[in-house]
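Undergrad: My questions are about this predicted structure, shown below with the sequence.
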Amino acid sequence: MAEIDYSDDSIRSLDWKEHIRLRPGMYIGKLGDGSAYDDGIYVLLKEILDNSIDEFVMGSGRTIEVTVTDKRVSIRDYGRGIPLGKVIDCVSKINTGGKYDSKAFQKSVGLNGVGTKAVNALSSSFSVQSYRDGRTKKAEFEQGVLVNDQPETETTQRNGTAVVFYADDTIFRHYHYIPEFVESMIWNYVFLNSGLTINFNGTKYFSERGLYDLLTRNTDVETIRYPIIHLKGDDIEVAMTHGQQYGEEYYSFVNG
């Protein structure tokens, strides 16, 4: 067997977007076409939505708009908005974000500064726009490469952040979003964040009682043995009951 050359020329250094695009499974799991609930295209949606959820958790923005049409995903929240001078950095510099600062985010779902950058790198088209205190900043990317850096302008829009992306079909081949999978994800978000409203493709999703509502939705209330027990503290929430079946079902959530 011929000896394989292993020299200085064999060593490569990848920039942030090249590494994500070369090894996407490290960042978003499966590269399926959307026919399974855990396919990567749903992780992309979740990574952006998590940032909007974090704004709600921090007391900013009680409504999130989510629109999924064909291959286009649009998410608009009404939180504080990304600081305008850092809009580009927050979506294109790895390990960069506001969640390392416990003063800005006492609690958050996303913690590692990678999620939004992975969505950017794995999208054929990605745009982010922040609205903050009467000013706005927008940037557009293609496969993680900045193609349009718009200057700050005045705006009358409410504070918050808007992201629109198209997952790259050279990576997620022949993909499509199944609305039922997205709807299930959104129900879990509102169950875990009582008081939050998510508008998904024109339909409002809302939960007033959190995990109590989750059990009510997923249990035949006529067959349960006693009313649902619901306990809620600052960092933990529990809802439980017993039904007629022999098996057990658990819905467990950690860190939102």
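TA: That came through fine.
Undergrad: Every contact and neighbour count from this point should use C-alpha atoms.
TA: Noted.
Undergrad: Longest helix in the chain, please.
TA: When the chain is parsed with DSSP state H, its longest helix is helix 40-57.
Undergrad: residues of it that come out buried?
TA: Residues 40-57 are the ones in helix 40-57 that count as buried (16 or more other CA atoms under 10 Å).
Undergrad: following that helix, which helix or strand comes up?
TA: Remark: after helix 40-57, the chain's next helix or strand is strand 63-69, criterion DSSP states H and E.
Undergrad: Would you mind listing the buried residues in that next one?
TA: Buried, per 16+ other CA under 10 Å, within strand 63-69: 63-66, 68.
Undergrad: and the lengthiest strand in the chain with helix 40-57, angle?
TA: Counting by DSSP state E, the longest strand found in the chain is strand 123-132. Counting by axes from the mean of the first three to the mean of the last three CA atoms, to 10 degrees, strand 123-132 lies at 10 degrees to helix 40-57.
Undergrad: List the buried residues of strand 123-132.
TA: Buried positions in strand 123-132, judged by neighbour count with 16+ other CA under 10 Å: 123-132.
Undergrad: repeat for stretch 88-103
TA: 88, 90-99.
Undergrad: Please apply the same query to stretch 214-233.
TA: Across stretch 214-233, burial judged by 16+ other CA under 10 Å covers 214-215, 228, 230.
Undergrad: Not counting that stretch itself, show me its contacts.
TA: Stretch 214-233 is contacted from outside by 188, 191, 211-212, 237-244, using CA atoms under 8 Å, 6 or more residues apart in numbering.
Undergrad: Put this next to the first one:
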Amino acid sequence: MAASYEADSIQVLEGLEAVRVRPGMYVGDVHDGSGLHHLIWEVVGNVIDLHLAGKATRLALHLDDAGWVEVHDDGPGFPVELEPWRGVSALEAIFTTLHAGATRDGHFPHVHLTSSFLGVGLGPVCALSAELEVETRTRGQVFRQRFERGVAVSGLERVGRSQTTGSRVRFRPDAEIFSSTTFDRAAVRERLHQLAYLNPMLTVQMNEAIYRERDGLAALVWAEAEARGADPSLPILRGTAERDGVRADVALAWTEDGAPMLRGFVNQVFTRDGGTHIEGFWEGLRRYLRLPAVEALSESVFREVFGRGLVAAVHVGLYDPRFGAPTV
């Protein structure tokens, strides 16, 4: 006979407790490294949002040997006004509430930097960090607050004055949650460099390395072509278009030989398995050439002929998607 099911059988988790009980639901696998690195991309994604909204031009990330991560930006800083509905500052609400992040100010566009295109806000980062400290420069003041495992352990303190704006988020992932708290520095560096290519007006820094890729995707294509031994005078074609809220950026060049190398991105995320944007690139290339001999080629032959030596990059920005079903 089944055990009785009464009201006291129901467990209600408060605040960010659910994140610590089932962390994989929010950031991914806590054993294979994907969940650990998700913490970085939530904080970095907050800065990319600000940059896309025209509010930040610099992103700096520092990893130290003690396992701390620091992310700096020159944006407007986190808001510090009192949240009437919670009785705490907006900053504290952002770091202790699910899905409360950059979009609280209603800015557009908004992206998620994880491969699943999912974002959970800064609250889970706080919940899954043994320690987290936020410093924000706003309205001529510097404010600081500390958290441990998703709970504020200090009030919002005014610690100085500043003539600049920006924020600093410093956190140490919780070894009680993650099997390893060691980050793959090479992977983080590569991803940050990608973001510099995709956001040419954003200066990106990781520890001592600084990336300023003002030529955007054209710089990425040149870097790939240079690795093939291309001549510095290699012409690079580039184009940008926007229609119905979708923005597409393309850069391409042909080296002397080699299999086609086509890098595709959607909303700042590398699409390893291709997608409709890659198919659209090939269709657009065929239309661009507009030669009778080209029109006569089958698709497979066209890609074989014009793919030889091709180096290209495509980035599609769909920053206000409409979902027809839940995301998983």
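TA: Looks like it came in fine. What you see is a predicted model; the values in this text were computed from it and never measured.
Undergrad: And the TM-score between them?
TA: The TM-score (TM-score structural alignment, normalised by the length of structure 1) is 0.86; 248 aligned residues with a CA RMSD of 2.5 Å.
Undergrad: ok so, going back, for N201 of structure 1, state which of the buried residues of stretch 88-103 of structure 1 is nearest.
TA: Nearest to N201 of structure 1 among those is V91, at 24.9 Å by CA to CA.
Undergrad: Correct me if wrong: the closest one contacts L122.
TA: No. With contact defined as CA atoms under 8 Å, V91 of structure 1 does not count as touching L122 (11.9 Å).
Undergrad: just to revisit the earlier point, would you list the buried entries among the contacts of stretch 214-233 of structure 1?
TA: If we count by 16+ other CA under 10 Å, the contacts of stretch 214-233 of structure 1 have these buried: 188, 191, 211-212, 239, 242.
Undergrad: follow-up on the earlier one: farthest-apart pair in the buried residues of strand 123-132 of structure 1, please.
TA: Using CA to CA, the buried residues of strand 123-132 of structure 1 span at most 26.8 Å, a distance reached by S124 and R132.
Undergrad: Which of the helices or strands spans W187 of structure 1?
TA: Assigned by DSSP H and E, W187 of structure 1 belongs to helix 179-192.
Undergrad: and that helix, which stretch of structure 2?
TA: Aligned using TM-score structural alignment, helix 179-192 of structure 1 spans residues 185-198 in structure 2.
Undergrad: how much does the matching stretch stray from structure 1?
TA: Its matched residues in structure 1 lie on average 0.8 Å from stretch 185-198 of structure 2 after superposition (mean CA distance after the TM-score superposition for structure 1).
Undergrad: Can you give me the buried ones in that stretch?
TA: Buried, per 16+ other CA under 10 Å, within stretch 185-198 of structure 2: 188-189, 191-198.
Undergrad: how about the residues you listed in TSV, adding distance to D73 of structure 2?
TA: Output for these, formatted as TSV (distance: CA to CA, whole Å):
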residue	distance to D73 of structure 2
V188	17
R189	17
R191	17
L192	14
H193	16
Q194	18
L195	14
A196	14
Y197	18
L198	17
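Undergrad: wait, which of those residues is closest to R243 of structure 2?
TA: L198 (18.8 Å).
Undergrad: residue boundaries of the strands in the stretch 1-150 of structure 2?
TA: Secondary structure of the stretch 1-150 of structure 2 by DSSP state E, counting those that start in this stretch: the strands cover 58-63, 69-73, 82-83, 88-89, 129-138, 141-148.
Undergrad: Out of the ones you listed, which gets nearest to E208 of structure 2?
TA: Set against E208 of structure 2 and scored by CA to CA, the strands of the stretch 1-150 of structure 2 come closest in strand 58-63, at 8.6 Å.
Undergrad: contacting residues around the closest one?
TA: Outside strand 58-63 of structure 2, the residues touching it (CA under 8 Å, 6+ apart) are 44, 47, 69-74, 202-207.
Undergrad: These, buried ones only, as a PyMOL selection?
TA: Selection of buried members from the contacts of strand 58-63 of structure 2 for PyMOL, criterion 16+ other CA under 10 Å:
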select buried, resi 44+47+69+70+71+72+73+74+202+203+204+205+206
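Undergrad: wait, doesn't C90 of structure 1 sit right on T96?
TA: Yes. With contact defined as CA under 8 Å, C90 of structure 1 reaches T96; the gap is 5.8 Å.
Undergrad: residue contacts, L50 of structure 2?
TA: By CA under 8 Å, 6+ apart, the residues touching L50 of structure 2 are 56, 75, 102.
Undergrad: Can you tell me how far the last one is from V134 of structure 2?
TA: Okay, so that is A102 of structure 2. 14 Å (CA to CA, to the nearest Å).
Undergrad: Kindly report the same for the second one.
TA: G75 of structure 2 sits at a distance of 14 Å from V134 of structure 2 (criterion: CA to CA).
Undergrad: which residues do these two both contact?
TA: S167.
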